[in-house]
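K.L.:
Below are the sequence and a predicted model; questions follow.
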Amino acid sequence: MTEILTAAQMRAIEIAAIESGEVTGLELMERAGRGVVEAIFAEWPALAEAGGAAPHEAHDGPRSPRGIEAKKKRRAVVLCGPGNNGGDGFVVARLLKERGWEVEVFLYGDAGKLPPDAKKNYERWGEMGEVTVKAIAPPPLLDDSFSIQEDFDLLVDALFGTGLGRPFSGLFAFLAEPSIQDLLRQKGVRRVAVDTPTGLCSDSGRILGTVLPSDLTVSFHREKLGHRLDSGPSESGKTVVADIGLEGWTRPPVGADGGCPAVPPGDIVTLVDGSHALLAKAGAHKFSHGHALILSGGAGKSGAARLAARGALRVGAGLVTLGVPHDAQAEVAAQITALMMCEVGDAGALAKTLNDGRLNALCLGPGLGLERARDLVPVALGAGAGARRAVVLDADALSAFAGAPDALFGMLHENCVLTPHGGEFQRLFPDLHARLEEVPTKGPAYSKVDATREAAARAGCTVLFKGADTVIAAPDGRCAIHAAVYDRGAPWLATAGAGDVLAGFITGLLARGFPCMEAAETGAWLHVECARKFGPGLIAEDLPEMLPQVFRDLGL
């Protein structure tokens, strides 16, 4: 899996590399600026034609003898901030100038106070062109001294990057106004952010004050948490990662010499990807792949459990049984074939059912009903569950304890997985949810990663906090993000029953012997992959039926 970093972790890696003597800060800055320019030309190849006209430009000039219209030079505006992100911007400006572009550079701050490497690149740019310097003290909005003389093709935001620690306001903030952004879009101006759009917290994806949205964001070495969380994907546009030669420095060594900040391995967050070696079935028989029990609600309320059960069976559980109260048995029996059914009417019946040691994974919650959940969850987690069999709690099994979450936490164990959406998370962890809802006044802002890690530690089990930016955390601090954004966007998952299928996927994987964290990660990835394979028009019933195609594509 790919690691994704906080701003502090990225700084620690850079410090470690620089203090090793293998690279200088100036070299890293040069590589970063070059990476931005290369990414721009890769995204918009037409811009790589030095001196060529932008698509929106009118050809009003005289024709050459060959009848070819004269072309205006391409123009860029580069906004440089008072730190090293601004230094990256000066490199971008210089490299564009060398390619024949006309470039205007604006510095937000005092040139004399720039960090050494940024100041060096400021001076290099000064040998090629002018810099319009703006004081740190913000002038009135739309100050007349900020003026761009002509239309331009490219706006490069190198103001703050990952270094922003307070709300973005004042000078240049007017560029974030919707009317200004609409104008830039109408004129075909491409907006590029260096590392992180200004105003976006790079650790949380939350907006600090206001934000300069971008069409392309170029991160360095690794993506940052904010590129995947909250508002990050929508404000970053397309995010690409530029290699700046730090591959050998993925993690600074703990206790590194020279005062290098250490990044504990447990603090690293990973991106869930498609590498799922455990998914393949290596022969044997159905009992080798587990037996899952999915508990159903009463008459008219069995659909959610049937969706979960179908998901568990399709994902590879050897056997799946639905535990159904008496009044829903005829309804369920008419709807299932490969699935099995047994009567589970109350806590006593569940305790008796759990005497079968072959049942190694349970799912409670989808369509269960609050009263039934309060009756059955303690049995599933306590008496008759001495083997600590895997348990997935979703939907009603979570909401049933909204008034007394500590009662639930006291029953949970390390083989449990909780799968709350935002409302269910709020009911179980109201204080953590409240922190996520607070308007951030400084960075790094409290993030969904922070909240999910704290929730997992409090519950003592794996927590999968659902959403487009799904976060999965284990009680030992391991954490992964599975974000259905960018090229993995799956808006069709916003449909009734999709979460029930996800609970079933995870339950089926647990029955097969997956550890809790891996089951949650793999289930989330498969869930989105199925939605992407099907596409528009998806309903929950379609998700399990796409698994065979997904598995074939994985070579299983």
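P.N.:
Here it is on my side, so go on. What you see is a predicted model, and the numbers here were worked out from it, not measured in a lab. Numbering: from 1, shown residues only.

K.L.:
make it CA atoms for all contacts and neighbour counts henceforth
P.N.:
Fine.

K.L.:
Now for Leu95, how many residues are close by?
P.N.:
A total of 18 residues lie near Leu95 under the criterion other Cα atoms under 10 Å.

K.L.:
can I assume it is in contact with Arg34?
P.N.:
Yes. Shown here, Leu95 and Arg34 form a contact pair, counting by Cα atoms under 8 Å, at 7.3 Å.

K.L.:
all strands for the stretch 251-400 of the chain, in order.
P.N.:
Taking DSSP state E, counting those that start in this stretch as the criterion, the stretch 251-400 of the chain carries its strands at 269-271, 291-295, 319-324, 340-343, 359-364, 390-393.

K.L.:
So for Ile481, which of those strands sits nearest?
P.N.:
Comparing those against Ile481 with Cα to Cα, the closest turns out to be strand 269-271 (5.0 Å).

K.L.:
Quick check: which helices or strands does that closest one pack against?
P.N.:
On a contact count with 3 or more Cα pairs under 8 Å, 6 or more residues apart in numbering; DSSP states H and E, strand 269-271 meets strand 2-4, strand 479-483.

K.L.:
Please identify the buried residues of the first one?
P.N.:
If you call a residue buried by 16 or more other Cα atoms under 10 Å, then strand 2-4 has these buried ones: Glu3, Ile4.

K.L.:
got it, and the longest one?
P.N.:
When burial is assessed from 16+ other Cα under 10 Å, strand 479-483 yields the following buried residues: Cys479, Ala480, Ile481, His482, Ala483.

K.L.:
Show me how far it is from its chain's centre.
P.N.:
For strand 479-483, the separation from the chain centroid amounts to 6 Å (computed by Cα atoms, centre = their mean, to the nearest Å).

K.L.:
try stretch 543-551
P.N.:
Counting by Cα atoms, centre = their mean, stretch 543-551 is centred 23 Å from the centre of its parent chain.

K.L.:
what comes into contact with it?
P.N.:
Defining contact as Cα atoms under 8 Å, 6 or more residues apart in numbering, one finds that stretch 543-551 is touched by 310-311, 314-315, 498, 501, 526-527, 529-531, 533-534.

K.L.:
try this one next to it:
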Amino acid sequence: MHRELETIVVTPEEMAGIDKAAADSGIDSEALMERAGRAVAAAALRRFPGALRFVVLAGPGNNGGDGYVAARVLAEAGCAVSLYQLAPPRGRSDAGKASARFFGSVGSLTAYVPAIGDVVIDALFGAGLSRNLDPAVCDLVVRINGLALPVLAVDLPSGVDGRTGQALGAAFEAVHTVTFMCRKPGHLLMPGRSLCGELEVFDIGIPARIVLAASHHLRVNVPAVWSMSLPKAAASAHKYGHGHLAVFSGGPLATGAARLSATAGLHAGAGLVTVLSPPKAGAANAAHLTAVMLREIDGVPALDGLLADPRYSAFVLGPGFGDLDRARAYVACLRERPLVLDADGITAFRDRPEALFEAFDGGQTRLVLTPHDGEFSRLFPDIASDAALSKIDRARAAAVRSHAVIVLKGADTVIAAPDGRALINDNAPPWLATAGSGDVLSGIIGAHLAQDMPAFEAAAAGVWRHGEAARRAGPGLTAEDLVDFLKGIAEFE
């Protein structure tokens, strides 16, 4: 497989265009279906060698056509195969021709009675499904899931919207999914990702140039996307050459979040990190900081004085900050500087988000917003409430409006830039959902900005490293553990 196809994500509409472009270029579409069906059959034999019976559920479209090919190949291999169709495919279509070459028993989908020992090959609907499943199909899906029968899905588990990852009434809970050429959003966005089981991407022979021409700047977040932007340490490097990150602290009873963020920034490669503390919290911070420096900042005049020093190269504001009025005032001072805004820093602008967006309009993108869904809805209520939008659509729309890189957090974090580029992160383990982990993420991204990485790459690298540190730390981690498992940038090149 072409290396770029390993990271490309295409929507169902784009995949339909790719299929058409392949056919228009002279590629035999029947041959593509044959390869796809054979790949499904091979996965079934490899994954379920002890199956008592393979039950193929076939829809009337090309997904069903892949199922007919798989059924034929499995029968030729000596397996017990039964096929149940939702509706017959059109006779002259590729699926119709594939069905004509299958000589086993074919029953109506409503006649199938799930039985223990069956392995279900779901070839009903592919990634292009965009409407709720019919009630009879929903009922069958629920019965199969309830018996915990192993399901191998063709392209995407039936019932999962390939564009949004959402379940459309009901969806198969597959243990294995075989898709073709590249991933679709539904394979990566929740809950679709959890319904796919183990995902296998098979190259059926469409040239990479056709796939690349149809893709629109959507990728999986992997080091290959941003590694060229990572700073390289020279032999003559000194601490200021690695950037100076400043993290704003909250009051005396809310200092821990800023220290977590600052310590993460130091571990993530910033040459110097300073906690900017209100005077009343100075003693609490001083008692816990060693390599991270401390400076007291009490209001806008003091911040303006600090900003006269150009060596402060990036800022993090929000974790545990608390004072929303002061947050807005500080952001106004920082409008020309690279800034990660999280937590209370985002909430501070919920009543007038346009003030934040206008402050960072124009010039190079220098603002990174890291909201979870609740914080996102405070800044972008209309975008958040639009049920027609996928998580990718929401992040992209917000990035354009805010002139910022959006890190829309979750198990399926999406990173989006104002120019339309977007990444879906897939390396975050479930145990990363722990108190303080977002503070750590802000510090990592801040460290990257301090080292002069572009905002989109800084955010993408930060999200990936955050997930990788959690994977290495293992279940039961705390935010402090997460910081300890952050390693030098060189390991991720």
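P.N.:
Now that the structure is in, tell me what you want to look at. Keep in mind the model is a prediction, meaning the values are calculated, not measured.

K.L.:
coming back round to it: next, check the contacts of stretch 543-551 of structure 1 against the helices and list the overlap.
P.N.:
Assigned to helices by DSSP state H, the following of those qualify: Arg310, Gly311, Arg314, Ala498, Val501, Leu526, His527, Glu529, Cys530, Ala531, Lys533, Phe534.

K.L.:
The equivalent of the fifth one over in structure 2 - how many residues pack around it?
P.N.:
What that stands for is Val501 of structure 1. Residue correspondence, TM-score structural alignment: Val501 of structure 1 in this structure matches Val440 in structure 2. The number of residues packed around Val440 of structure 2, counting by other Cα under 10 Å, is 29.

K.L.:
Might one say that Val440 of structure 2 is in contact with Gly256?
P.N.:
No. Counting by Cα under 8 Å, Gly256 is not a contact partner of Val440 of structure 2; they are 11.0 Å apart.

K.L.:
excluding its backbone neighbours, what's nearest the residue nearest to the spatial centre of structure 1?
P.N.:
The residue at the geometric middle of structure 1, judged as the C-alpha nearest the mean C-alpha position with Cα atoms, centre = their mean, is Arg228 (2.8 Å). The shortest distance from Arg228 of structure 1 to any non-neighbouring residue, by Cα to Cα, 6 or more residues apart in numbering, is to Ala483 (6.1 Å).

K.L.:
Give me the contact list for stretch 127-144 of structure 2.
P.N.:
Identification of contacts with stretch 127-144 of structure 2 by Cα under 8 Å, 6+ apart yields 12-13, 110, 114, 155-156, 158-163, 168-172, 184, 186.

K.L.:
what do we get in structure 1 for Ala100 of structure 2?
P.N.:
For Ala100 of structure 2, the aligned position in structure 1 is occupied by Glu123, per TM-score structural alignment.

K.L.:
next one: Leu408 of structure 2
P.N.:
In structure 1, the residue matched to Leu408 of structure 2 (TM-score structural alignment) is Phe465.

K.L.:
Its match touches Gln426, doesn't it?
P.N.:
No. In this structure, Phe465 of structure 1 sits apart from Gln426 without contact. The criterion is Cα under 8 Å, and the distance is 10.7 Å.

K.L.:
neighbour count winner among those two?
P.N.:
Neighbours were counted for Phe465 of structure 1 and for Gln426 using other Cα under 10 Å; Phe465 has more, 26 against 16.

K.L.:
What distance do you get for that one to Asn415 of structure 1?
P.N.:
17 Å (Cα to Cα, to the nearest Å).

K.L.:
Surely Ala404 of structure 2 and Leu367 touch.
P.N.:
Yes. Under the criterion of Cα under 8 Å, Ala404 of structure 2 lies in contact with Leu367, with a separation of 4.9 Å.

K.L.:
any residues in contact with both of those two?
P.N.:
Phe360.

K.L.:
Mind telling me what Gly318 of structure 1 corresponds to in structure 2?
P.N.:
Taking TM-score structural alignment as the alignment basis, one finds that Gly318 of structure 1 is matched in structure 2 by Gly271.

K.L.:
Contact partners for that match?
P.N.:
With Cα under 8 Å, 6+ apart as the criterion, the residues that contact Gly271 of structure 2 are His238, Lys239, Tyr240, Gly241, His242, Gly243, His244.

K.L.:
Please report how far it lies from Phe456 of structure 2.
P.N.:
Distance of Gly271 of structure 2 to Phe456 of structure 2, computed by Cα to Cα: 21 Å.

K.L.:
And Val405 of structure 2, by the same measure?
P.N.:
Using Cα to Cα, Val405 of structure 2 is found at 6 Å from Phe456 of structure 2.

K.L.:
what's the answer for Gly243 of structure 2, then?
P.N.:
The span separating Gly243 of structure 2 from Phe456 of structure 2 equals 18 Å under the rule Cα to Cα.

K.L.:
With Thr255 of structure 2 instead?
P.N.:
Separation of Thr255 of structure 2 from Phe456 of structure 2 (Cα to Cα) stands at 28 Å.

K.L.:
Just want to know which of these two has more residues nearby.
P.N.:
The neighbour comparison of Thr255 of structure 2 against Phe456 (other Cα under 10 Å) goes to Phe456, with 28 against 23.

K.L.:
The more buried one is in contact with Asp419, isn't it?
P.N.:
No. Here Phe456 of structure 2 lies out of contact with Asp419, judged by Cα under 8 Å, at a distance of 10.0 Å.

K.L.:
ok now stretch 71-90 of structure 2, how far from the chain's centre?
P.N.:
Mean C-alpha position of stretch 71-90 of structure 2 versus that of the full chain (Cα atoms, centre = their mean) differs by 35 Å.
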